[in-house]
Structures are given as C-alpha cells and as structure tokens.
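Colleague: Next input, structure requested:
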Amino acid sequence: MYEILVPVDGSAPALRAVDQAVAIAEGKKDVEITLIYVSPSPVYFPFYSMVGPSLDADVKEVEEKEGNQMLDDIIEKASEHTNVTFKKKHLYGIAAQEICDFANDTKKDLIVMGNRGMGAFGQVILGSVSNKVLHLANCPVMIVK
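Modeller: Predicted structure coming up:
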C-alpha cells in the first residue's frame, strides 16, 4: 500500500495539498491518504499553567473537538468525488516535529503539504513548518503552492 500524509490546518495551501494528494492517489490501487492536524500543546503556552490544570484540560478538549471537526469536514469534501481511502490523526506538540515523527514512525511514502499555513506569527518566530518538514522527514516531501 502506498501511503500519503497530508498535514492540514484549514488554510488554502493545505486544502490545495489535499487536492494534490487526491490527484496523485486517483487511478492507483491501494493508496491511502492520512490527514494530520497538530494542535499546539498547552505546555507551550506558560500562561495556561498559571491559571491551573483545569484550563489545560478545557483547552485540549476544545482543540480536540475543533481539530477533529476540521479533519472530518476536509475528508467529507475530499471524498465526495473520489473513492480514495482517508484516515485522520490529531496530535499535540510542535507541528514540524510531530509531522515528521508520525511520518517516520508509520513509514509514509510521501508527505504532501501546503507552502504556508495559517500561523504567520508562528512562522516568524519558529520558522516555516514546511521548510522544517522538508529537512527532517525521511520520505519525499511535496510542497504545494
């Protein structure tokens, strides 16, 4: 089975990456597309811990619900006109590291991702997620503009 990983965040480039992955998968046998969404862990926001652990749990619950809803919506839209198999995964942590760890651990054959996500501020502070994935992944990475 050929396995494609597509990191998504709801941005236009990420949705174009989903379309590109579907185009690659269509007409081939045994292709699976896994959509992955990485929420920042509350650990990375020190002010949460000042309020207390209950806020951490609340934030995680909201993130879980919103992240899974976004993944479900993208899968529903993408699967309307294709019979490609989709899976989803919601993780917490630093996006580039989580994407690469997941791709490497599950032996994905290809990562298809948008060139820019929603977090312009995060890109200035942390650097481009797509650039980091390009350099850290053990499999080929396709960057979609």
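Colleague: going forward, measure contacts and count neighbours with C-alpha atoms only.
Modeller: OK.
Colleague: Against which helices or strands is the host helix or strand of residue 5 packed?
Modeller: Assignment of secondary structure by DSSP states H and E places residue 5 within strand 2-7. Here strand 2-7 touches helix 12-25, strand 31-39, strand 110-114, going by 3 or more CA pairs under 8 Å, 6 or more residues apart in numbering; DSSP states H and E.
Colleague: try it again with 7 Å
Modeller: Packed against strand 2-7 by the contact rule (3 or more CA pairs under 7 Å, 6 or more residues apart in numbering; DSSP states H and E) you find strand 31-39, strand 110-114.
Colleague: what does the shortest one contact?
Modeller: Okay, so that is strand 110-114. 3-7, 13-14, 16-17, 21, 139-145 (CA atoms under 7 Å, 6 or more residues apart in numbering).
Colleague: Now the second one, please; I'll put the structures next to each other:
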Amino acid sequence: MEEGKTKKKVMVAIDESECSHYALHWALDNLRETISDSQLFIFNAQPLPTYLSASTYGAPPADLITTVQENQKKVALALLEKAKEICANHGVEAETMKEVGDPKEAICDAVEKLKIELLILGSNGRGAIQRAFLGSVSNHCVHNAKCPVLVVRKPAWKN
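Modeller: Next up, the predicted model:
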C-alpha cells in the first residue's frame, strides 16, 4: 500500500450459520489483495431472543434475561475469535465487533458508523416465500447499507 493512502474499510458480517463462514473463507480466498490492503472488520450481531421480550404472560425473570445475554455474549465472542483465527491463517489481521440487536439494523448502523466501503455477507439461500415471511438480512443490507454489498452464496455442488 502506498504511503499516505488510507486503507479501505471492509466488513464481513458473520453469525452461527455455515453460509456466513463460507462467505468469510470465500472473501479471504478470492479477494486476498483487496482484503490484505484493507482494514478488515468482522462483525456479529446477536438478536435478543423473542421469548425474552414482554408478552401476554408478562416479562420474563431478570435472571433468565441475564443468563441468556451472558450465553449470547459467549457465543458471539467464540464466533469472533474463530473468525479472527481464520483471518490470521490467511495472513490477514482483523478487528472484531459485536452488537446486540436486530442484525439487519445493527449491520447497517455499523457500516454507516465505521464508514465501511465494502460489506460482505453470506446468503442462506432462502426462497422467495421464506424471505417474504422471515425477512432476509442480506436483502435488507443490499437495499439499506450505505456502501456496496457483496452477497456470497455457497454453490449447491459444495454442500
């Protein structure tokens, strides 16, 4: 990289899914030059489980909420450490970040806050009907992130 030139910022969003880890590996294998010359962020957003929000049965006990949040934090940290290790094995240094909240919103907010120039996401391959009912993080980010978005889908022949 030339002196005086600022590094581009690239973010890979990961979760527990195989598709997000495939996207990370794909990016490291196929965008090696871009990524090695960039500041790489590995991002994880842990949604608050819906059963912990207040319902018609009342709010859940505070100790249950605390336990679930602590477990989510452990899962997120383990995911991020594994991703950081994968990056290091490819000779790439990465920064990790985690948030709690709706992944769609958290990813787009992080992109804007960090001034990310390329967002990389995995695609879980949901069909149109599933996306309509369940929503799609990648679809939301393609339409709302303030940077180019690369959605990586694992080919069916690699399953």
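Colleague: TM-score for the pair, please.
Modeller: TM-score for the superposed pair, counting by TM-score structural alignment, normalised by the length of structure 1: 0.84. Supporting figures: 141 aligned residues with a CA RMSD of 2.5 Å.
Colleague: Export the helices and strands packed on strand 2-7 of structure 1 as TSV, with columns for distance to residue 58 of structure 1.
Modeller: Shown next, in TSV, are these (distance: least, CA to CA, whole Å):
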stretch	distance to residue 58 of structure 1
strand 31-39	14
strand 110-114	29
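Colleague: Identify whichever of the ones you listed lies nearest to residue 99 of structure 1.
Modeller: Shortest separation from residue 99 of structure 1 across the helices and strands packed on strand 2-7 of structure 1 is recorded for strand 31-39, at 7.5 Å, computed as CA to CA.
Colleague: What's the average distance for that closest one when superposed on structure 2?
Modeller: Its match in structure 2 and strand 31-39 of structure 1 itself, once the structures are fitted together, sit a mean 1.1 Å apart by mean CA distance after the TM-score superposition for structure 1.
Colleague: Read off where that strand ends up in structure 2.
Modeller: In the comparison with structure 2, strand 31-39 of structure 1 aligns to the range 38-46 (TM-score structural alignment).
Colleague: so how far is the matching stretch from its chain's centroid?
Modeller: Here the centre of stretch 38-46 of structure 2 is set off from its chain's centre by 6 Å, with CA atoms, centre = their mean, to the nearest Å.
Colleague: Show me the residue at the heart of structure 2, geometrically.
Modeller: Most central residue of structure 2, judged by C-alpha distance to the mean C-alpha position with CA atoms, centre = their mean, is residue 13 at 1.8 Å.
Colleague: Map that one onto structure 1.
Modeller: With the correspondence set by TM-score structural alignment, residue 13 of structure 2 lines up against residue 7 in structure 1.
Colleague: mind listing what its match touches?
Modeller: Contacts of residue 7 of structure 1 were listed using CA under 7 Å, 6+ apart, and they are 35, 36, 37, 113.
Colleague: got a winner among those residues for most neighbours?
Modeller: Within those, most neighbours by other CA atoms under 10 Å means residue 113, with 28 neighbours.
Colleague: how close does the corresponding residue of structure 2 for it get to residue 20 of structure 2?
Modeller: Residue mapping for residue 113 of structure 1 onto structure 2 gives residue 121, with TM-score structural alignment as the criterion. Taking CA to CA, to the nearest Å as the measure, residue 121 of structure 2 falls 6 Å from residue 20 of structure 2.
Colleague: average distance between the helix or strand harbouring residue 104 of structure 1 and structure 2?
Modeller: Assigned by DSSP H and E, residue 104 of structure 1 belongs to helix 95-105. After superposition onto structure 2, the mean distance of helix 95-105 of structure 1 to its aligned counterpart is 0.5 Å, using mean CA distance after the TM-score superposition for structure 1.
Colleague: Residue for residue, what is the longest helix structure 2 has?
Modeller: For structure 2, the longest helix by residue count, based on DSSP state H, is helix 62-89.
Colleague: next structured bit after that one?
Modeller: Scanning forward in sequence from helix 62-89 of structure 2, with DSSP H and E defining helices and strands, the next element found is strand 94-100.
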